[in-house]
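> Okay, predicted coordinates and the sequence, questions at the end:
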Amino acid sequence: MDSPEGATIRSEQKFRKFLKSLVRKQPRDLLLVIGTGVSAAVAPGIPALCSWRSCIEAVLGAAEQLEVLHPGDVAEFRNKVKKERDLLVVAHDLIRKMSPRTGDTKPNFFQDCLMEVFDNLEQHIQNPVVLQSILRLMERGTMVLTTNYDNLLEIFGQQQGKPMESLDLKDKDKVLQWARGHVKYGVLHIHGLYTDPCGMVLDPSGYKDVTQDPEVMEVLQNLYRTKSFLFLGCGETLRDQIFQALFLYTVKNKVDLEHYMLVLKENEDHFFKLQADMLLHGIKVVSYGDCFQQFPEYVQDLTAQICKQRSPDAERVDSTTPLGTSCVDCAKRKLGESGTDSPKRIKGSNNDVPTLQ
């Protein structure tokens, strides 16, 4: 039986209003940016998925167990995790500490630690509601990129029979195909994937071949200009150096854009200040509630609202026929009642669906 608290959460969600400018977007006009909040909602049993802080702490624990980092360094990084506000900097320094002293990315101990932390991910999927919603949008043309190292979405999608693909920025051809909308179930991991033997990076210099390629940069930045980015479970994404390099640094007139970010409203003053600040980046900050448990249902309801929208293509098809959106049986009946000749069939077709010529 549902607890009173759970019933209250559902009641609040049920009557929550959504921004019409968001729910009236066509799915193919959206690009989802997935952060740690999505993974935390899906697999709460893995602390490393909950936040950058939890991830770094878990990696340090694995490094200590595997003895791939000096005990003094482990202690130093644990102290940084407690004191440092910019955890992306800490993560970057940790990767460098366990990587070769070269500019290019090669196999490193950081990857081994992540593989230890994220072992058997598929067994930890407990609440797939958010992933179901994301797949529903992807079916209708929504693109997806993530700052996460995990592939929970791909694992779940494959379980549902979808041809999921994990993409890396270093595969230029695939990235271009994805950016042009030709990889329907592709998920672009801008930091890489924990299973990738080349390792992961947080510094744009690690992707210098990408950021210095005019063709790749133009097609990626064009997405930021032409799509509405919807940030899900993202806390530090706009401070992420790679995200900045790919989408923010050279995109002009960001205030004229219309992107969206779902956030937890724990403190009203902080929330409304964040709203004002993000509008300068062309981002509308929206609260999904005042507790994290409301996040999955909010995403589910939001997705349902977006998917209710009729596509312009469907409306154009309807407008070309005198029968609007009527079903085939109704069309036959109406044609018979009006005395109109039966529609012509496609030559050589064996089915009973008529076409107007």
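Alright, I've got the coordinates.
> Only C-alpha atoms from now on, for both contacts and neighbour counts.
OK.
> show me what contacts the closest residue in space to L167 that isn't next to it in sequence?
Among residues not flanking L167 along the chain, L188 sits closest, at 4.7 Å (C-alpha to C-alpha, 6 or more residues apart in numbering). The contact partners of L188, taken as C-alpha atoms under 8 Å, 6 or more residues apart in numbering, are V144, L145, T146, S166, L167, D168, L169, V175.
> Report how many residues lie close to the fourth one.
Number of residues near S166 (other C-alpha atoms under 10 Å) recorded here: 17.
> Help me confirm that it is found in a helix?
No - the assignment for S166 is strand, going by DSSP: H, G, I helix; E, B strand; the rest coil, so no helix is present there.
> that older thread, remind me which helix or strand the residue nearest to L167 belongs to.
Assigned by DSSP states H and E, L188 belongs to strand 186-189.
> What distance do you get for the closest residue to F247 other than its chain neighbours to M138?
Using C-alpha to C-alpha, 6+ apart and skipping the chain neighbours, the partner closest in space to F247 is Q221 (5.2 Å). Applying C-alpha to C-alpha, to the nearest Å, the value for Q221 to M138 is 20 Å.
> here's the one I want to compare it with:
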Amino acid sequence: MPGSEMDSSERSTIRSEQKSRKFLKSLIRKQPRDLLLVIGTGVSAAVAPGIPALCSWRSCIEAVIEAAEQLEVLHPGDVAEFRKKVIKDRDLLVVAHDLIRKMSPRTGDMKPNFFQDCLMEVFDNLEQHIQNPVVLQSILRLMERGTMVLTTNYDNLLEIFGQQQGKPMESLDLKDKDKVLQWARGHIKYGVLHIHGLYTDPCGMVLDPSGYKDVTQDPEVMEVLQNLYRTKSFLFLGCGETLRDQIFQALFLYTVKNKVDLEHYMLVLKENEDHFFKLQADMLLHGIKVVSYGDCFKQFPEYVQDLTAQICKQRSPDADRVDSTTLLGTSCVDCAKRKLGENGSDSPKRSKQSDRDIPAI
């Protein structure tokens, strides 16, 4: 039929345009081991579109409120009030935080709470909802080569898929100091750090640093985590609100100086050009290069797949030496070395180790 032919032609054109997109050389020349992936709700939405709660923070909160009403663990008046907040309030992280507190014990300690029960209702049988594993395959490919992964998501889709592929996946929580230190030092190859916790965790999840005060007040943990932000290139995938996230800020942003000198990356949807270029300019102040994967969310998985293929080509030590001797590469490495040297908390021995982790562009 003519309509079908046109649809097929349009799909081919879109795919051709996507294939011809250029990637930033400063990104595709990174060694996988020099990257740290930050996974947001966009990844889960692409993988399991059948679960609305995975599509965004707003969808997740709405689904939790719905579950709370069905399970009768939230007063009807509170249900109505939270539904209004989801519609009106711009800061959804605050709404989510208030929702958690409403269904948690009124103590300073995190105990089992009804919020966890609601999430278990929302995320039931996740493994049956994996429809488009392309992004997860790409992430695993990078992890095989040394890329680290952390997520703000409550779900464990990546771990489920990785285990199906025979990988020894491990979900990590900030409350386990020993595991966090091992992960941050690169000793847990297939570890995924959930900075908000996991929906299956009986201790519940939190959205503000006070819930992890033992972590944020531990110098050893904070030092090793913040050193990652100084020496790795963070690649934000499917992240919309991450930089506004209080826990992410507490772990990586608050005490890291000279962020403008760093080089991180964020893949975003370009729906509006003015908004996109303003976001680019704003994020450079945080040392983050904003890159468009396209003007349609459906382009996201293929873009990540192609980007991963480009990065995984950079495996030759000879290529590393060529990249590091270019004028741009040398300049960035020297800046990073000088920046680490100026940080009074870095001992000479540790600075030397960090220098080896600094990616050449």
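Structure received. Source: prediction; values computed, not measured.
> which one among the contacts of L188 of the first structure gets closest to P197 of the first structure?
Nearest to P197 of the first structure, judged by C-alpha to C-alpha, of those is D168 at 11.8 Å.
> Who are the contact partners of the counterpart of the closest one in the second structure?
Alignment note (sequence alignment): D168 of the first structure maps to D173 of the second structure. Neighbour list for D173 of the second structure: K179, V180, L193, H194, I195, H196, G197, L198 [criterion: C-alpha under 8 Å, 6+ apart].
> Quick check: the gap between D173 of the second structure and Q182 of the second structure.
For D173 of the second structure, the distance to Q182 of the second structure - C-alpha to C-alpha - is 12 Å.
> now swap in L37 of the second structure and tell me
17 Å.
> and if you look at Q305 of the second structure?
28 Å.
> out of the two, which sits in the more crowded spot?
Remark: of Q305 of the second structure and Q182, Q305 carries more neighbours, 17 against 14, as counted by other C-alpha under 10 Å.
> Could you report the neighbour count for V256 of the second structure?
16.
> so what corresponds to it in the first structure?
Match for V256 of the second structure (sequence alignment): V251.
> Contacts only, for that match.
Residues in contact with V251 of the first structure (C-alpha under 8 Å, 6+ apart) are Q221, Y224, R225.
> got it, and L174 of the second structure?
Neighbours of L174 of the second structure in contact, by C-alpha under 8 Å, 6+ apart: V180, L193, H194, I195, G197, Y212, V215.
> could I get those as a markdown table with distance to F276 of the second structure?
Formatted as a markdown table, the contacts of L174 of the second structure follow (distance: C-alpha to C-alpha, whole Å):
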| residue | distance to F276 of the second structure |
| --- | --- |
| V180 | 35 |
| L193 | 29 |
| H194 | 28 |
| I195 | 27 |
| G197 | 31 |
| Y212 | 34 |
| V215 | 35 |
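> which one of the residues you listed is nearest E69 of the second structure?
Nearest to E69 of the second structure among the contacts of L174 of the second structure: G197, at 23.2 Å, using C-alpha to C-alpha.
> The residue nearest to L167 of the first structure -> the second structure?
In the second structure, L188 of the first structure lands on L193 (sequence alignment).
> for Q212 of the first structure, same thing?
With sequence alignment as the matching criterion, the partner of Q212 of the first structure in the second structure is Q217.
> quick one: that match from E72 of the second structure, how far?
Taken as C-alpha to C-alpha, the span from Q217 of the second structure to E72 of the second structure is 37 Å.
> other SSEs contacting the helix ranked longest in the second structure?
In the second structure, with assignment by DSSP state H, the single longest helix is helix 2-20. With contacts defined as 3 or more C-alpha pairs under 8 Å, 6 or more residues apart in numbering; DSSP states H and E, helix 2-20 of the second structure has these neighbours: helix 300-312.
> The helix or strand just after the helix it packs on vs the first structure - mean distance after superposition?
Downstream of helix 300-312 of the second structure, the next assigned helix or strand under DSSP H and E is helix 317-324. Following superposition, helix 317-324 of the second structure is found to deviate from the first structure by 10.4 Å on average (mean C-alpha distance after the TM-score superposition for the first structure).
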